[in-house]
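A.B. asks: here is a sequence together with a model predicted from it:
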Amino acid sequence: MYLRCIMALTIESAKQILDDYYDLVHPKYEDDIAFMDALEFLIKETNETEYMVELGGWYYEQKQFDLAEEYYLMAAKQGNVDAYECLGYIYYYGRVGQPDYEKAFHYYKLASDLGDVIAAYKLADMYKNGYYVPKDYTKYVQIIKGLYPLIQGATNTFDPVPEIYSRLAKIYVEEGNEDQAIQLLLIAKEFQSQRLIYSDFFGDLTIMKNIVKDLYSLIQFDPDYMDLFDLYYALQFPCKILIEIHNQEHIVEAKYEDEYFYISMDDKNYEDVDQFFLKAKIDDEHLSSQYVNVNYLEMLD
């Protein structure tokens, strides 16, 4: 792909640039520019909110949150439900300053009322935590349980199954239904594993870490059946693990040295398991995206 002048674009050629961009594994700077130019052109020519949200989402992933907010607001003015949800995130997490829970609640509520399940579980979190609204755990449970039938049987990797199932699992544990909680967490873990193949979005690893933590608070860890993301649990303790990916062996070791705990792989050190999953790469690909390429895992020590 190459840099194009906006003046030379047509609606069809701009759409083709978007299609080509999403086929790229490692977009270059000029690809990013062409992609942004194409979206700007489509916004100007069509005024369609999907392009506003798409460009806002791209800026959000680049952590340029002020620009993300600008395009989300543009789409929200025309009633776009995805823009409502995204603005909820902007204000809930304080991406453009301090958290603004009043605005977050406003936009989550707008999206939730239109059937957005992601906004609905975030709205539930606000009732649970007492953000802008009084704490209401009963309301939280009611919303999360109400979302279960809407998401049950979902197959899209990016459906909010991990987020909703992990919340519901905690509710079931409190109610004494640990078996059901375990089943939900196992499903959530598999969904999140698949999602991480395609997404290195900075929040997804945290979701996986919490799922693994909750799962192994309910069942015993068995190294004979571990998968890649079970390393979130295993690497909390001194150990040595062999990982075979693309038929190449790698040794991952968690150990103490002079009272300093760290994790190493391929002659690189990481201060903890979070940094390991965030930064470790094999063949220039993030380890977290290698889930389906793992041939073998073995606890050596």
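C.D. replies: Yep, that arrived. Residues are numbered from 1 along each chain as shown.
A.B. asks: switch to C-alpha atoms for all contacts and neighbour counts from now on
C.D. replies: OK.
A.B. asks: now the helices for this structure?
C.D. replies: For the chain, applying DSSP state H gives helices covering 11-23, 29-46, 49-61, 65-76, 81-92, 101-113, 117-129, 137-151, 161-174, 178-198, 204-215, 231-234, 273-279.
A.B. asks: so which of these is the most surrounded?
C.D. replies: Ranked by mean neighbour count under mean count of other C-alpha atoms under 10 Å, those are led by helix 81-92, which reaches a mean of 25.
A.B. asks: ok and that one relative to helix 117-129, angle-wise?
C.D. replies: 30 degrees (axes from the mean of the first three to the mean of the last three C-alpha atoms, to 10 degrees).
A.B. asks: out of the helices of the chain, nearest to residue 294?
C.D. replies: Ranking the helices of the chain by distance to residue 294, with C-alpha to C-alpha as the measure, places helix 178-198 first at 11.9 Å.
A.B. asks: helices or strands next to the closest one in the packing?
C.D. replies: Counting contacts by 3 or more C-alpha pairs under 8 Å, 6 or more residues apart in numbering; DSSP states H and E, helix 178-198 packs against helix 161-174, helix 204-215.
A.B. asks: that one to helix 204-215, inter-axis angle?
C.D. replies: 160 degrees.
A.B. asks: what's the closest non-adjacent residue to residue 242?
C.D. replies: Spatial nearest neighbour of residue 242, chain neighbours left out: residue 251 (4.7 Å); criterion: C-alpha to C-alpha, 6 or more residues apart in numbering.
A.B. asks: another one to put next to it:
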Amino acid sequence: MDSDEAKADRSLYGLRYWTTLTMQEECGQLLLIMTCCLRRIDSNYKSGMCESCKHFYTKDIVFEADGDVKIWWFPRVFSQSHFGDRTAGSNACTLIVLLVAYKCYESSIKIEEFINEQLPSDKLINAFAESIIEGNEIHEKLLKSGCLVHINLTVPEAMIAAGKNMRCLTEWKSLVYMMDMRDSLHNELTEQLNEWNRRPPERCGSDLFIVLIAENRSVLFIFQKDLGLITMVDSHQHLPYGAVLAQVPQNRLSSICHWYHNVFLKFYGVSPDCYELSYLYFKRFEYGEMAAG
């Protein structure tokens, strides 16, 4: 039987699953993490992961500097295939990166420069965790309903599947390249970024978000011009690590392109010769426009 206090907490936060705070073993801790994240999904609870959950997922996080690239490697349990005690793997990466983009936009998250021994902001870690949980849930519902033509969603398919949160999201460009990513990614990104800076879209109300898809894996590049930084978000596991965040100054774009190509070589044993870049932003609407249409 639940205590009166437990019932009150469950009622207040709308927990989909309930687990006691006295669980100390790893399996119990994982269930607690899942509950904490689902609590926000179900009831719009705004505090993200509790301190216990945050400690569990960041206690083994590893900082690395590779030239100009600053990297945070999360533990294996913090990845789309394992977060929340998953055992079945995940193909929800396109959904996850779009949700990260939305949460950064909706919460006005500014991603400051990564510094050794100083974890990324709570807001960013919470947004990442929630996006993994939500993205996996949406993908599983699509699988069970038989709505998926292919198990890996395209960007337009993921925008539709993510629902009303994406109605402000606009695709500026989407380009497919049948060429070696190692030799071309930096030049192609630079060309489009220069055009974005010269002629930004009318009523652009956000930073620029770029989804890179290669070898059926989607990652997100966040260009925050006012901070002069580029941050990459990758929810996949990279054994022995889990997800990864990487960052460079904007004038060192070539460094993160080279580093990410090496991620494919080191962790997956491939060198992509075909990839897609989708350039996205959140459109600024005038008062009343969203309600009207």
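C.D. replies: Sure, I can see it. Model, not experiment: these values are computed from the prediction.
A.B. asks: TM-score for these two?
C.D. replies: The TM-score (TM-score structural alignment, normalised by the length of structure 2) is 0.29; 147 aligned residues with a C-alpha RMSD of 6.5 Å.
A.B. asks: re earlier: now the helices of structure 1 in a markdown table, with distance to residue 297 of structure 1?
C.D. replies: Formatted as a markdown table, the helices of structure 1 follow (distance: least, C-alpha to C-alpha, whole Å):
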| stretch | distance to residue 297 of structure 1 |
| --- | --- |
| helix 11-23 | 31 |
| helix 29-46 | 37 |
| helix 49-61 | 32 |
| helix 65-76 | 39 |
| helix 81-92 | 37 |
| helix 101-113 | 42 |
| helix 117-129 | 34 |
| helix 137-151 | 32 |
| helix 161-174 | 24 |
| helix 178-198 | 16 |
| helix 204-215 | 17 |
| helix 231-234 | 10 |
| helix 273-279 | 16 |
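A.B. asks: helix, strand, or coil at the closest residue to residue 65 of structure 2 other than its chain neighbours?
C.D. replies: With sequence-adjacent residues excluded and distances taken as C-alpha to C-alpha, 6+ apart, residue 65 of structure 2 is closest to residue 71, at 6.1 Å. Put simply, residue 71 of structure 2 is strand when judged by DSSP: H, G, I helix; E, B strand; the rest coil.
A.B. asks: tell me who's in contact with residue 71 of structure 2.
C.D. replies: Neighbour list for residue 71 of structure 2: 63-65, 114, 244-247 [criterion: C-alpha atoms under 8 Å, 6 or more residues apart in numbering].
A.B. asks: only whichever of the residues you listed are buried, select them in ChimeraX.
C.D. replies: In ChimeraX syntax, the buried subset of these is picked out as below (16 or more other C-alpha atoms under 10 Å):
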select :63,114,244,245,246,247
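A.B. asks: sitting in strands, which of the contacts of residue 71 of structure 2 do you find?
C.D. replies: If you go by DSSP state E, the contacts of residue 71 of structure 2 have 63-65, 244-247 in strands.
A.B. asks: tell me who's in contact with the closest residue to residue 54 of structure 1 other than its chain neighbours.
C.D. replies: In this structure, residue 54 of structure 1 finds its nearest non-sequential neighbour in residue 39, 7.9 Å apart by C-alpha to C-alpha, 6+ apart. Residue 39 of structure 1 sits next to 14, 18, 51-52, 54-55 when contact means C-alpha under 8 Å, 6+ apart.
A.B. asks: let's have the residues you listed in a markdown table, adding distance to residue 188 of structure 1.
C.D. replies: Formatted as a markdown table, the contacts of residue 39 of structure 1 follow (distance: C-alpha to C-alpha, whole Å):
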| residue | distance to residue 188 of structure 1 |
| --- | --- |
| 14 | 37 |
| 18 | 31 |
| 51 | 30 |
| 52 | 31 |
| 54 | 26 |
| 55 | 29 |
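A.B. asks: my read: residue 298 of structure 1 touches residue 239, true?
C.D. replies: No - at 10.8 Å, residue 298 of structure 1 and residue 239 do not qualify as touching, with contact defined as C-alpha atoms under 8 Å.
A.B. asks: contacts for stretch 232-245 of structure 1, please.
C.D. replies: By C-alpha under 8 Å, 6+ apart, stretch 232-245 of structure 1 touches 209, 212-213, 216, 249-256, 263, 273-274, 290, 293-301.
A.B. asks: then residue 28 of structure 2 would be within a helix, right?
C.D. replies: Yes - membership of residue 28 of structure 2 in a helix is supported by three-state DSSP.
A.B. asks: any idea how far residue 52 of structure 2 is from it?
C.D. replies: Noted for residue 28 of structure 2: a distance of 12 Å to residue 52 of structure 2, by C-alpha to C-alpha, to the nearest Å.
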